[in-house]
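J.: what's the 3D shape of this:
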Amino acid sequence: MFFSPHFLRGTMFIFINMLSSFLGILGIKDLQKPDFGDPVQPHPGDIPVFWACGVTGTEAVSSSRSSLAFTHSPGCMFVTDVPIQSTSSINAAEIPEVFQISSNPMHYSLVSMQTTEKIRKLEDVIAVDPGNRGIKHLLNKDELLKSSLSLSHARSVLITTGFPTHFQHQPPEETDGPPGAIAMVAMLQALGKKVAIVADERAIELNKSILDQAVEQGILRDPVPLLHYKEENVDSALNFLCENGDPKKPRFDHLVAIERAGRASDGNYYNARKINIKHLVDPIDNLFVTAQHIEGITSTGIGDGGNELGTGKVKEAVRKHIKNGDTIACDIAADFAVIAGVSNWGGYAVACALYLLNNCEIHERYVRKAVGFSKLKEENYLKSSLPDVNKEENLLRILVDHGIRSGVTGNLAMEVDGLPFNNIHSEMIQRLLALTTKS
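T.: I've put the predicted structure just below:
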């Protein structure tokens, strides 16, 4: 039915009187005294329209005291750019799943069911146990997924690595850890994140040389800030993590430790053979301990034996199922513990998971809060930032040229944890890439 503007103007007064009576039923007492925002002055010819906005929903949730709800803040309505015509047209790529990625503050993230399944397959692939250490007992489902989701939301990430297991050699480091750390750095840089590495002060020059060569050979696109942590007083960790020591101004959103010596319950640091290497390790653990009390900082520990920083989350399983676990188990927990047969594999998997999340339309839309247009990175640009066999082989050669040895055998050779690069690590990289880039 069509009404002319003349007719509407002539009946406006009567309409508003009738409308006021109707609004009283809805609980609206006075149009000129809204509960939120400024009053709207109707003009002749206007047709008032009323609907329940997000603030109405917030009031309802507040009254019902629901333990969990999703809504929007005033003026920030969620408007999706993908209409759903009918539920029968929805496929796995379009069905969102919700995961909690932080409790301080409470933070949830969205990802499609299809991407979730791909990342779970990555987690399964890296969970093989070539050293028969018993790592299957340390596995918790979706730690890789939740860690990667948290990293996807982060703006600034701090990574640490370095396990000086070869205390009788110089340098004492092993070939597990740095490759996985650099693989994560490469992908985080491609995604526009700020990334820094913190290492033992004694190993700063060693790490600087490795990172410089990684840039020269195209393994990394950009140089990485290299930091060291010195504990001078009780506030050293807080001052390192936050601007002017203010816990409301953290410099980093996420901390990652990969194959980093972790402090045991007796305060010492042990290699797998139960030898104390505390004299070679800076107390970077305290950054993770302090971060637990700073709102907005989450953390990940990546390890393959339970004596690595962050794997304190599964320390009881380490003590029960891992050789020498009663002594070597790391006591410092991270929010997420990514367990892999070789720690480098965990770093590769994180890089692959970040690639998948960036190409997940549901997650990407959620990260940008549905504001503006899609910021999906150019696929070829991100693909070149994934770990591949050639890059990882070149990086391992750089480590060997610096005198860094295999973790299990101590060999100065193209191997990691006693496993040769070719046919073992190369095959793992190819499997992860195939899962990641498969359409």
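
J.: from now on I want contacts and neighbour counts done on CA atoms only, so please keep to that.
T.: Fine.

J.: run through who's touching the helix or strand where Ser102 lies.
T.: Taking DSSP states H and E as the definition, Ser102 sits inside strand 96-103. Taking CA atoms under 8 Å, 6 or more residues apart in numbering as the criterion, the residues outside strand 96-103 that touch it are 106-113, 116, 146-147, 149-150, 298, 362.

J.: again, only using 7 Å
T.: Residues outside strand 96-103 that contact it (CA atoms under 7 Å, 6 or more residues apart in numbering) are His107, Tyr108, Ser109, Leu110, Val111, Ser112, Met113, Lys146, Ser150, Thr298, Ile362.

J.: Proceed likewise with the subsequent sequence, for comparison:
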Amino acid sequence: MQHSGSLDCLSPAELRLLIRQKDSRIRTTTGLADGYQQANVVVLPNHLADDFEAFCRSNPAPLPLLYRSQSGETSCPPLAKHADIRTDISQYCVYEEGCLVKTVSSLQNYGRQPSAASGPWSDMVCFYLGCSFGFEGKLKKAGVPVRNVEQGRNISMYRTAVGCFPAGKFSCPLVVTMRPIPAALLDAAVEVTHLNPLAHGAPVHIGDPAFLGIQDLSRPDYGEQVELQPGDVPVFWACGVTAIEAILSSKPRLAFSHSPGCMFLTDIPDTPSSPLTPPSDSLEPQHTKAHPEQTPLCFQVSHNPLLYSLASQAAVAKIRQLETVIGEDPGERGIRALFVQDELLRSCLALSHSSSVAITTGFPTHYMHSPPDETDGPPGAIAMATMLLSLGKKVTMLTDRRAVEMNQAIIDEAVRNGVLKAAIPLVTFEDSGPDAALHFLCHHGDASKPRYDHLVAIERSGRASDGNYYNMRGINIKHLVDPIDNLFIAAKDIPGITTTGIGDGGNELGMGKVKDKVINLMPKGSLIACDVPADFAITAGVSNWGGYAVACGLYLLHTCPSHQRYLKKGLGLEPVTPQDQLQDWTANLPSVDKEESFLSTLVKFGIRSGKTAHLAMEVDGLTFHPTHSDIISRLLEVTQRSTTL
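T.: Sure, this is the predicted structure:
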């Protein structure tokens, strides 16, 4: 370790004195001043100060602004008593024209002599920015190992491919720190850091570093390599060294900063409610304040590549309520036996991270009729599609060749009636050889270039273990079904494609994930059970309800500040969702009127109720009023019920 254990018990003021005296034991400040905030420091010419403050406000996660000094001010009364920023950091970086020219142990000589090339200190403004070292003490108290301290190393810092929101002359990539966290302790680490927004708050990414454009964890851009232990997950926090990148890119005539890992030690306790925390009317942006109700929970949404996502306790609770509503079983199919907790939530999180989604539906259960399709599936598919479009995702609909003309007409009418936000491509898949699925899913058959990052099947006939497709009565309808299952099978081996299956009987594509339950607990289960799994298997009393719930869940995630912050890496955050955007998302939720209109369109095209084959306003033998309309109303009530922050 770079400093002896005796230093660990000293107060920030005592440590600042030792730093001022050039105590050789203090190389970095990681592990020091336990219980207190630490600060990144940037010193800029006065004419750049307003631009830099705007840059901080636009990027609150990496640059939580604790204090902006007056021109020439060397102290920082709100943060520390008897401090002198020119002497109280163990190592400083000196920049000229955007280039690092040297490191020094004091800035006292700068601006002291009238002839100094540096110009007068009175022209300089100091910015103090929160630092992740400020939450390490709380991590240890929560039982979360701090590997960089254990290994006696400076923290690993990486320049990412993620661009900060520019402001004035400042524009640069986000820099992050990485801490290895045991998978079982991710929630604890997220909660502790969320409650300390002055020290960068909750993580901005958990999982594969390639999502951030980081190619090699063993080669940090700043600091030292911190090694993962077995069972650890790489967790990334926004880092104040982003400010150094801002200096390099803006090329001021002269600037200073702390040397990465050598922070300014403040007298501010690391407890957000502390009376020493800057008051609400200080420079601290309102959206860096911690709301306990928005404390995030952590969920794994992808194994290959590894990806976790965050959503607030409030949003998670609502999505679980949606899952309860759609789990009702008025048709008495016994669907509750297939239920798996949080499949809806994980699917919605994965879809939220997606950019291009392919949705497939179509269950030709009425093989004696033309068309053979049923009214369950298309409404849920369109409900998901229109919400995904509203959120800026690319959406493609995938159908059987036999049904292209009919489905194109249905999509066109849905757009005309305002049920679907905009027209979407309608495509088919034909099994033309062993690589057909790979070429369909990926550009030029290159598994590193997928066209879609999520496949969703809702009430889509799924292949059984004998290669056939069965309706709930055990009738083989293989002759009416294209081999879209092959895409779900191929997707398992393509990094970056996640899959969801939505069903209400166990014979639907994706329900292979709960195949054993279907075989043992559902009528004719050993014959009809789908053999093809999806990453997430959402079960519902009626499959359409699962589609409605996904649309509602996506709305909840995109109105969840904690999830939005995670998606945006803490950059360019608005204190509240813009009203026009919120209105668009709300307008694209499923509604009783829209779903009734769409069901009438299906009936007009001769599509029948699944259970009864009635050409009527019903789905799976349940009339739209009151059964389906009631479920839709209840889903909307859960979704739009306000949460007090």
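
J.: overlay the chains and give the TM-score.
T.: Here the superposed chains carry a TM-score of 0.88, computed using TM-score structural alignment, normalised by the length of the first structure; 416 aligned residues with a CA RMSD of 3.0 Å.

J.: picking up where we left off before, okay, and the strand holding Ser102 of the first structure goes to which residues in the second structure?
T.: On the basis of TM-score structural alignment, strand 96-103 of the first structure is assigned to residues 296-303 in the second structure.

J.: the matching stretch: how far from the chain's middle?
T.: Between the mean C-alpha point of stretch 296-303 of the second structure and the mean C-alpha point of its chain there is a distance of 9 Å (CA atoms, centre = their mean, to the nearest Å).

J.: in that stretch, what counts as buried?
T.: Neighbour counts over stretch 296-303 of the second structure (16 or more other CA atoms under 10 Å) mark Pro296, Leu297, Cys298, Phe299, Gln300, Val301, Ser302 as buried.

J.: so the aligned partner of Pro483 of the second structure in the first structure: helix, strand or coil?
T.: The equivalent of Pro483 of the second structure in the first structure is Pro283 (alignment by TM-score structural alignment). On the three-state scheme (DSSP: H, G, I helix; E, B strand; the rest coil), Pro283 of the first structure is labelled coil.

J.: in helices, which of the contacts of strand 96-103 of the first structure fall?
T.: For the contacts of strand 96-103 of the first structure, membership in helices holds for Met113, Lys146, Ser150, Ile362, with DSSP state H as the criterion.

J.: can you pull the contacts of the nearest residue to Asn276 of the first structure once chain neighbours are set aside?
T.: Of all residues beyond its chain neighbours, the one nearest Asn276 of the first structure is Tyr270 (4.5 Å), with distances taken as CA to CA, 6 or more residues apart in numbering. Contacts here follow CA under 7 Å, 6+ apart; on that basis Tyr270 of the first structure touches Asn276, Ile277, Ile328.

J.: let's see it at 8 Å
T.: Here Tyr270 of the first structure is in contact with Ala261, Gly262, Arg263, Ala264, Asn276, Ile277, Lys278, Asn307, Thr327, Ile328 (CA under 8 Å, 6+ apart).

J.: next one: Phe78 of the first structure
T.: For Phe78 of the first structure, the residues meeting the contact criterion (CA under 8 Å, 6+ apart) are His72, Lys369, Ala370.

J.: what about the first one, how many residues nearby?
T.: The reference is to His72 of the first structure. His72 of the first structure has 13 neighbouring residues, counting by other CA atoms under 10 Å.
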